[in-house]
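Enquirer: The sequence and its predicted three-dimensional model are supplied below.
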Amino acid sequence: MTQSTNTAFYDRISAELTDIDAQGLTKPERVIASRQGPVISVNGRDVLNFCANNYLGLAGDERVTQAGIRAMEKWGAGTASVRFICGTLEIHKELERAVADYLGFEDAILFAAAFDANGGIFEPLFTEADAIVSDSLNHASIIDGVRLCKAKRYRFATSDMADLEAQLKQARADGAREIIIATDGAFSMDGYIAKLKDIRALADQYGALIMVDDCHATGFMGDKGRGSYAHCGVEVDFVTGTFGKALGGAMGGFICAKANVVALLKQRARPYLFSNALAPAVCGSSLEAIRIAAGEEGDALRKQLFANAARFRSAMTEAGFTLQPGEHPIIPVMLGDAKLAQDMAARMLELGVYVIGFSFPVVPRGQARIRTQMSAAHTFEQIDAAVAAFIQAGKELGVI
């Protein structure tokens, strides 16, 4: 087939991109010329950064950076293979032990990305005899993981316990052998924290397992930052998480569970079996981030993080912005219109504040927003400067 015979395909792709742009849904990629941190270099100038998942401020931390460098110097760039062939290094086992101990589980398994962890957890453990009951606002990676599994699928309205119970009843009535409730611990687009105490009670009542994606909770929610389940004071069966946010900011994911579950996942989870082992530099950086997060310094960083969130939330509310309610360091500024969100983000960058507009399909239509994210590395002065920029841009664009 020649290039000319494919013209219709390429024309269709161009037309779709044009339509995305016309709707204000284009997601620009801005090039950063510095380490991640509260201040970053964009387009040749320093700007305040309020959109990174750098909750504890460790992504650019020199100790975390040097730990990654030392690991690379010892172990090289990588294993050049998957782990079961020739890819398990001592540092992989060390990181699995460290994250399992930190989060209070028997064992852990590493993945190249948290997306892979959620993509790989369901299919090896559950069959067509089982049922998965999933929160309607779960992350795309959970949705894709559920799709790869043959278990019966049920969905409940986000954080709606009456609907969850109805779905559990239906799954039992349909003869499910095992039922697993799957939920984000903290929902990334809204900052809502799952009602895990209520979910735990219903799981006990209906004999269900609980899986929590804690990518936006590990390291800073709950006692010692162990996550949303620690914050809510409950136990769960499986936790998936990432080293790409609070725990160093690089990449890589994990599943924590009982030892026999991890053993089976290492035999059957396709993203684990068919993806290269996690790079040694990522392992080294993540180990250092866990060390910091688990100690007294982690306590101080978490205290600062939530103080920053409270200051920003209070000032923005007083200024007249509509925010999603909550206590999480994710604080969405609701704008509704996709183009307005993009225009607002562009104006904020001109004013020296880096934020991103979120619109469909990342969030539902009509719920476009700027999702701000606080970091322990922010100062009160930086937060106040960001609020001032929001107020100026909001008045110029008719938001407030």
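Expert: Now that the structure is in, tell me what you want to look at.
Enquirer: okay, CA-based contacts and neighbour counts for the rest of this
Expert: Will do.
Enquirer: in stretch 144-161, what counts as buried?
Expert: For stretch 144-161, the neighbour count (16 or more other CA atoms under 10 Å) marks Gly145, Val146, Cys149, Lys150, Ala151, Lys152, Arg153, Tyr154, Arg155, Phe156, Thr158, Ser159 as buried.
Enquirer: all helices for the stretch 151-300 of the chain, in order.
Expert: 161-173, 196-206, 228-232, 259-268, 270-273, 280-294, 296-319 (DSSP state H, counting those that start in this stretch).
Enquirer: Can I get these in a markdown table including distance to Leu89?
Expert: What follows is those, written out as a markdown table (distance: least, CA to CA, whole Å):
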| stretch | distance to Leu89 |
| --- | --- |
| helix 161-173 | 42 |
| helix 196-206 | 36 |
| helix 228-232 | 30 |
| helix 259-268 | 15 |
| helix 270-273 | 15 |
| helix 280-294 | 8 |
| helix 296-319 | 28 |
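Enquirer: so which of these is the most packed in?
Expert: Ranked by mean neighbour count, those are led by helix 280-294 with a mean of 24 (mean count of other CA atoms under 10 Å).
Enquirer: what's that one in contact with?
Expert: Contact with helix 280-294 is made by 56, 58, 63-72, 75-78, 91-92, 95, 98-99, 102, 219-220, 224-225, 243, 247-248, 250-252, 298-299, as judged by CA atoms under 8 Å, 6 or more residues apart in numbering.
Enquirer: same question, stretch 148-166
Expert: With CA under 8 Å, 6+ apart, stretch 148-166 has contacts from 119, 122-124, 126-137, 146, 167, 171, 194-195, 198-199, 202.
Enquirer: at 6 Å instead, please
Expert: The contact list for stretch 148-166 (CA atoms under 6 Å, 6 or more residues apart in numbering) reads Phe122, Glu123, Thr127, Glu128, Asp130, Ala131, Ile132, Val133, Ser134, Asp135, Ser136, Leu137.
Enquirer: In contact with Phe111, which residues?
Expert: Counted by CA under 6 Å, 6+ apart, Phe111 has contacts Ala117, Gly252, Gly253, Phe254, Tyr272.
Enquirer: Next up, the contacts around the third one.
Expert: This points to Gly253. Contacts for Gly253 were tallied using CA under 6 Å, 6+ apart; they are Leu110, Phe111, Ala113, Ala114, Ala117, Gly241, Thr242, Phe243.
Enquirer: farthest-separated two in those?
Expert: Comparing every pair within the contacts of Gly253 by CA to CA identifies Ala117 and Phe243 as the most remote, at 11.8 Å.
Enquirer: structure B:
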Amino acid sequence: MSKILDAFLNENLQNLRDQGLYNEIDAVEGANGPVITINGKQLINLSSNNYLGLATNEELKQVAKDAIDRYGVGAGAVRTINGTMDLHVKLEEKLAEFKGTEAAISYQSGFNCNMAAISAVMDKNDAILSDQLNHASIIDGCRLSKAKIIAYNHSDMEDLRAKAKEAKESGLYNKIMVITDGVFSMDGDIAKLPEIVEIAKEFDLITYVDDAHGSGVTGKGKGTVKHFGLEKEIDFQIGTLSKAIGVVGGYVAGKKNLIDWLKVRSRPFLFSTAVTPGDVAAITRALQMIMDSTELHDKLWENGDYLKAGLKKLGFNIGASETPITPCIIGDEKLTQTFSRRLVEEGVYAKAIVFPTVPKGTGRVRNMPIASHTKEMLDNALAIYEKVGKELGVI
């Protein structure tokens, strides 16, 4: 290895460890369900995005196996050559039905969606109004587009309106987009989409909602745009298929001409092999299950409300979450890391989230209850939170 590279890596890795910012990666031994095994120890799992428990659903596992037997383990090509199977077409039809749009396009990940869609439409002659707490994939997608990025204060509609007005009246930009998460993953709050749409209409802004943590969770499962009844008002509906849907991948849903454009101009679609057949079949069935019944959705919210009430009663700072995502905000990064380690030692897996994922001084342990947690599991988790919280002086 180059000496200068070796010195750079060693110095900076040690700096991260000293500040409590180095993330240790744990290997899960077996399935990622309500209880997981790490280093031979069973832990109540409060760190999974598997909101509806579908990642381990028996029906979806069988659907994936059947698809593999018929189609193979891989698509074999990019979508624009011969990697588009009839499975992909059916999935995109189901996604459009699920999101209430004319059409949809699927990608290999939710991160890919934001890298693909923003840069396919926006360029150096445009501007993007972006919520300050938007996900890293949105930030990177905006940067890739080379558009002027104008951050507005988190969910501050007065600031958004002022910056939209300034950008529009400047005459400097061909197109202006406003982009926001539907559900903000670190705090669990919901974007003010009705107000955003109102401002967008006033200043002719393109509207873009990344609903990675809303699809399957809000709007009786159909997402945050559906929650507000704004399917006809949002230009881009983005989401992941790896969280509540339980598999892997992402999608963009919108007008047919938008989807047609993304199929010929979005680089991850053009230059990356298609999602595997087994995954596509499982995703399609998962979407149908969510559309057919709200049972899993309702159980998720019941569990989320129960855990949230319990943590709040114990005295933890859970912020202003409006969804099952429930942060316990600790603040200091090293204390946050210690808190998370003690939870694991006592039997709860709840990962520390620190800078750069959240601003410095706002370290937290983020809790993600899922539909397949039992009340007994949540009670046990709350008892452990109380013990560790008192021990470390957090409560």
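Expert: That came through, no problem. Quantities reported herein were computed from a predicted structural model and do not represent experimental measurements.
Enquirer: And Leu193 of structure 2, how far from Gly389 of structure 2?
Expert: Distance, Leu193 of structure 2 to Gly389 of structure 2, by CA to CA, to the nearest Å: 36 Å.
Enquirer: next one: Thr224 of structure 2
Expert: Shown here: Thr224 of structure 2 relative to Gly389 of structure 2, a distance of 33 Å by CA to CA.
Enquirer: ok, now Tyr22 of structure 2?
Expert: Note on Tyr22 of structure 2: its distance to Gly389 of structure 2, by CA to CA, is 22 Å.
Enquirer: Neighbour count for these two, which is higher?
Expert: A side-by-side neighbour count of Tyr22 of structure 2 and Gly389, using other CA atoms under 10 Å, places Gly389 first with 19 against 16.
Enquirer: does that one belong to a helix or a strand, and which?
Expert: For Gly389 of structure 2, the host element (DSSP states H and E) is helix 375-391.
Enquirer: In structure 1, point out the residues matching that helix.
Expert: Mapping helix 375-391 of structure 2 onto structure 1 (TM-score structural alignment) gives residues 380-396.
Enquirer: Stretch 73-81 of structure 2 too?
Expert: Aligned using TM-score structural alignment, stretch 73-81 of structure 2 spans residues 77-85 in structure 1.
Enquirer: Quote the end-to-end distance of that stretch.
Expert: End-to-end span of stretch 77-85 of structure 1 (CA to CA): 17 Å.
Enquirer: What are the buried residues along it?
Expert: So for stretch 77-85 of structure 1, counting by 16+ other CA under 10 Å, buried means Gly78, Thr79, Ser81, Val82, Arg83.
Enquirer: Stretch 22-30 of structure 1 now?
Expert: When neighbours are counted by 16+ other CA under 10 Å, the buried residues of stretch 22-30 of structure 1 are found to be Gly24, Leu25, Thr26.
Enquirer: all strands for structure 2, in order.
Expert: Counting by DSSP state E, structure 2 has strands at residues 35-38, 41-45, 103-107, 127-131, 148-152, 176-181, 206-210, 236-240, 250-254, 326-331, 348-349, 352-353, 363-367.
Enquirer: With structure 1 overlaid, how far apart is the last one on average?
Expert: Looking back up the chat, that one is strand 363-367 of structure 2. With mean CA distance after the TM-score superposition for structure 1, strand 363-367 of structure 2 departs from structure 1 by a mean of 0.3 Å once superposed.
Enquirer: Need the residues that contact that strand.
Expert: 46-47, 326-333, 336, 351-354.
Enquirer: Need the max-distance pair from the residues you listed.
Expert: Longest span within the contacts of strand 363-367 of structure 2, CA to CA: Leu46 and Asp332, 20.7 Å.
Enquirer: The helix holding Gly389 of structure 2 vs helix 295-314, what angle?
Expert: Between the axes of helix 375-391 of structure 2 and helix 295-314, defined by axes from the mean of the first three to the mean of the last three CA atoms, to 10 degrees, the angle is 30 degrees.
Enquirer: mind checking the end-to-end distance for stretch 171-183 of structure 1?
Expert: Using CA to CA, one end of stretch 171-183 of structure 1 lies 17 Å from the other.
Enquirer: Touching that stretch from outside, list them.
Expert: With CA under 6 Å, 6+ apart, stretch 171-183 of structure 1 has contacts from 129-135, 138, 208-212.
Enquirer: what does stretch 347-361 of structure 2 give?
Expert: Leu43, Ile44, Asn45, Leu46, Ser47, Gly331, Asp332, Gln337, Ser340, Gly363, Arg364, Val365.
Enquirer: What lines up with the last one in structure 1?
Expert: Here Val365 of structure 2 is matched to Ile370 in structure 1, going by TM-score structural alignment.
Enquirer: Same check on Val121 of structure 2?
Expert: Under the alignment (TM-score structural alignment), Val121 of structure 2 maps onto Leu125 of structure 1.
Enquirer: ok, that match - contacts?
Expert: Applying CA under 6 Å, 6+ apart, no residues qualify as near Leu125 of structure 1.
Enquirer: So for structure 1, the centremost residue is which one?
Expert: In structure 1, the centroid-proximal residue (CA atoms, centre = their mean) is Cys215; its distance is 4.0 Å.
Enquirer: For Ile91 of structure 1, see how far away it is.
Expert: From Cys215 of structure 1 over to Ile91 of structure 1 (counting by CA to CA), the distance is 22 Å.
Enquirer: and what of Ala113 of structure 1?
Expert: Taking CA to CA, one finds Ala113 of structure 1 at 17 Å from Ile91 of structure 1.
Enquirer: of the two, who's got more company?
Expert: Neighbours around Ala113 of structure 1 and Ile91, counted as other CA under 10 Å, are more numerous at Ala113. The numbers are 22 against 18.
Enquirer: What sits closest to the more buried one if chain neighbours are left out?
Expert: The shortest distance from Ala113 of structure 1 to any non-neighbouring residue, by CA to CA, 6 or more residues apart in numbering, is to Gly252 (3.9 Å).
Enquirer: quick one: what's aligned to the one you found in structure 2?
Expert: Aligning on TM-score structural alignment places Gly252 of structure 1 opposite Gly249 in structure 2.
Enquirer: returning to what we had before: now the contacts of stretch 171-183 of structure 1: which count as buried?
Expert: Members of the contacts of stretch 171-183 of structure 1 classed as buried by 16+ other CA under 10 Å are Asp130, Ala131, Ile132, Val133, Ser134, Asp135, Asn138, Ala208, Leu209, Ile210, Met211, Val212.
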